[in-house]
Every structure is written in C-alpha cells, then in structure tokens.
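# Okay, here's the prediction I keep looking at, along with the sequence it came from:
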Amino acid sequence: MYEGKFPKKRYKHTLSFLTEVISKEDKILDLGVSNPFSEILLKEGFNNVTNTKGEDLDIETTVVKSTEFDVVTAFEIFEHLVSPFNVLNDIKAKKLVASIPLKLWFASAYRSKTDKWDRHYHEFEDWQFDWLLEKAGWRIIKREKFTNPVRKVGIRPILRMITPRYYLIYAVRD
C-alpha cells in the first residue's frame, strides 16, 4: 500500500476502486499528462502506465485508437472536453475506468482564474455520463459516488460533506 499520505481524499478512493476492477498487469493508457495520481499508480505496482502528452483530445484522438492498451483511465478529464463523445467512441481498449466531478446544485462550474485550460466545460449528473458512455458503446459494470468534504466553515462546506462530488465508473466494451 502507498506509504505516504494521499494528497487528496479522492486519490485513496480512486485507487481502492481501481484495484478492485483491473489487474496491475494490465497495460494502462491514462488520459492526461503525468500527475500526482499517475505517480501513486506506479508506487502501487501498476508498472504499465502510459500518460498522454497533453494533446487536445477534442481534436486529436489518435492516442486512444491504439490497440496496445488493455485499459484507458480518465480521472477528471472528460469535464474539460467540449466533446467527450469523440474520445469515448474512439477508444480501442476494452476497459475504461473514469471519474468525473458531479454537477453541484449549490456551486457553479469550476473555472480557474489563472489557467485558461483548467476549467470545466461539462459538470455532469450521473445519468448524463451514463448516457454518454452508453451512446459511445460502453457497458457500465461498476459505479460509485463519493463526497469530498473540505475543511472550511460555511453552508457549502456542510453541503459538500453530504452531497456526492465525484462519480467513478468501470465500463467494458465487447
């Protein structure tokens, strides 16, 4: 198990989910550049992880068309895309593990004030993401929602303690 403290609660939750649904021997294409979670995967023994290079997946989906990967992982990626359907439809791997932030009725969509790429074009409700996956030919095997409390005082922090913020899925394609 990962010896250090997880920098974010969702990393621990995501790792637990991932280890339940895929093998450490699977070849993984992780959508997004190398990041703290992909480093955790390596430390946890997932030694066949390849990250994308930062290409605009709305326009260029060649990387997911490779047949050399068993699994595609996408942790908080699809909300940044204008058209996540294109990527989901083009994936050649037979397994997908993905997470998205859920739309919160008490907060507007995330938009960084300093980074023009770090913003959410979509914040899905669970049924919307399910429908998108279904349209792209995926069958969901396992799904899970979880909260993401913050250590702040106020109404929104209280709501974050009881309102699911993230949605994880494991899906397959025949």
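Yep, that arrived. In this text, all values refer to a predicted model and were calculated from it rather than measured experimentally.

# can we go C-alpha only for contacts and neighbour counts from here?
OK.

# Next one: the closest residue in space to Val21 that isn't next to it in sequence from Gly154, what distance?
In space, and not counting its chain neighbours, Val21 is closest to Tyr170: 7.0 Å by CA to CA, 6 or more residues apart in numbering. From Tyr170 across to Gly154, the span is 34 Å (CA to CA, to the nearest Å).

# A further structure is provided below for comparison with the first:
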Amino acid sequence: MYEKSYPEKRFRYTIRFLKKHIPENSSILDLGVENPLSKIMKDEGFTVKNTKGEDLDIDISIVTNSKAEVITAFEIFEHLLSPFTVLKNIKAKKLVASVPLKLWFASAYRSKTDMLDRHYHEFEDWQFDWLLEKSGWKIIASEKWTNPTKKIGVRPILRWFTPRYYIVYAERV
C-alpha cells in the first residue's frame, strides 16, 4: 500500500488509522486550532472544522453545540485539567483521539516559553481507556507507536522501542 510522505511519523500513522475507521465523507470537529495535521485531513478528503482555541476546561459550548458526526482530538486531552467533562458532553457518536503515553524515563512535557503548552496528564494506555469508558465511550480499536529521535543517549535509545503515542477509535455507548 502506497503511503504519502508526511513531515512527522505520527501524521502518517494518524491518517492511516483515521481512514481505517472513519468514512471520508464524515463531518469532523477537530479539537484544537487548525494545524498541519488538520490540513492533511482536509487534503485527504475529510470535511474538518477546527475549534478556535477555546479553553475547553472552561467553555465546552463548541463541543456541545457541534453537529459533527465525528470528534477528533489528536494530542489534546493531556493539556486539559478535566478531559472527562469534554468527553462526557460530546454529542457525536464517534471519536478518534490520540494521547502521548507516559514514559517512565522522562518527565511530563512542559514548554519553557508557552504557558499553555504543557501536559497536565500523560496517560498510560489503561488510564486513557478507563477515562473513555467512564465518560460513556466503547473502544472499538486502538494502536500504539514509537517516536524515535536522532539524538544520542539512553533516553533516545529507549524511544526506539517504547511506545510514545496511543490512538483509539471509540463509539458512544
């Protein structure tokens, strides 16, 4: 199977997973501002609307008012203090979401320059599964993948075989 070359491995894996579970003619609300991945989704034939940068811990009206058939959230829930509130209030029947997995050898991500770019949660797969199930979702499929770097050291070596990303396709129960 031919795969396009994307700037990041996670884009390639995410698009492949999305295409496997979601028909291209589905309407999607992608949580997060427009970004390279949401542009790729549009290029691949999906109808995508992005949120506008609302603080989803405080204002979930864009989620509750959405008529989209599918909600996507790629590396979003780790930034929220309460992802349960958003997940519980999604009206769409389908969800595709990915999160960075907690790495035992690295601290949670925290930008030194952007106060909003930090991870409140870095999940283990079972924790994210539990969050989804508790908020009314049934996991239909999931995958994990690594995120190797070209740096030298013990942690970069561990990144070659330790999964970093976890993606799920879930349906509303």
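Ah, there it is. What you are looking at is a predicted structure, and each value in this text was computed from that prediction instead of being measured.

# Would you pull the TM-score for this pair?
Once the chains are laid over each other, their TM-score by TM-score structural alignment, normalised by the length of the second structure reads 0.96; 172 aligned residues with a CA RMSD of 1.2 Å.

# thought Trp137 of the second structure was touching Tyr169?
No: between Trp137 of the second structure and Tyr169 there is no contact under CA atoms under 8 Å: 9.5 Å.

# Tell me the buried residues in the helix or strand encompassing Leu18 of the second structure?
Element membership for Leu18 of the second structure, per DSSP states H and E: helix 9-21. Buried residues in helix 9-21 of the second structure, counting neighbours by 16 or more other CA atoms under 10 Å, are found at 10-15, 17-18, 21.

# returning to that earlier point: what's the mean deviation for the one helix or strand the residue nearest to Val21 of the first structure maps to versus the second structure?
Taking DSSP H and E as the definition, one finds Tyr170 of the first structure inside strand 166-172. Superposed on the second structure, strand 166-172 of the first structure shows a mean distance of 0.2 Å to its aligned residues (mean CA distance after the TM-score superposition for the first structure).

# what does that strand contact?
14, 17, 21, 94-102, 126, 138-148 (CA atoms under 8 Å, 6 or more residues apart in numbering).

# and what of stretch 70-89 of the first structure?
26-32, 57-58, 61, 64, 91, 93-101, 117-124, 132-133, 136-137.

# And stretch 2-18 of the first structure, by the same measure?
Taking CA under 8 Å, 6+ apart as the rule, stretch 2-18 of the first structure contacts 37, 40-41, 43-44, 97, 148, 168.

# which residues of the first structure fall in strands?
28-30, 49-51, 71-75, 95-101, 139-146, 166-172 (DSSP state E).

# circling back to that earlier point, could the contacts of stretch 2-18 of the first structure go into TSV alongside distance to Ile77 of the first structure?
Formatted as TSV, the contacts of stretch 2-18 of the first structure follow (distance: CA to CA, whole Å):
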residue	distance to Ile77 of the first structure
Phe37	13
Ile40	17
Leu41	17
Lys43	22
Glu44	22
Val97	12
Asn148	17
Leu168	12
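
# Quick one: the strands of the first structure as TSV, columns for mean neighbour count and distance to Tyr2 of the first structure too.
What follows is the strands of the first structure, written out as TSV (neighbours: other CA atoms under 10 Å; distance: least, CA to CA, whole Å):
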stretch	mean neighbour count	distance to Tyr2 of the first structure
strand 28-30	24	19
strand 49-51	19	17
strand 71-75	21	19
strand 95-101	24	20
strand 139-146	16	21
strand 166-172	22	20
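
# Check the offset of stretch 155-168 of the second structure from the chain's centre.
15 Å (CA atoms, centre = their mean, to the nearest Å).

# and Lys24 of the first structure, what pairs with it in the second structure?
Aligned by TM-score structural alignment, Lys24 of the first structure pairs with Glu24 of the second structure.

# Isn't Arg111 of the first structure up against Glu123?
No: counting by CA under 8 Å, Arg111 of the first structure stays clear of Glu123, with 11.3 Å between them.

# Mutual contacts of those two, please.
If you check Arg111 of the first structure and Glu123 against CA under 8 Å, 6+ apart, no residue is contacted by both.

# More neighbours: those two, which one.
Shown here are Arg111 of the first structure and Glu123; by other CA atoms under 10 Å, Glu123 has more neighbours (19 against 13).

# hang on, the more buried one packs against Trp105?
No: counting by CA under 8 Å, Glu123 of the first structure does not reach Trp105; the two are 10.6 Å apart.

# list the contacts for Tyr120 of the second structure?
78-81, 108.

# Surely Pro149 of the first structure is in contact with Pro157?
Yes: Pro149 of the first structure is within contact range of Pro157, at 6.5 Å (criterion: CA under 8 Å).
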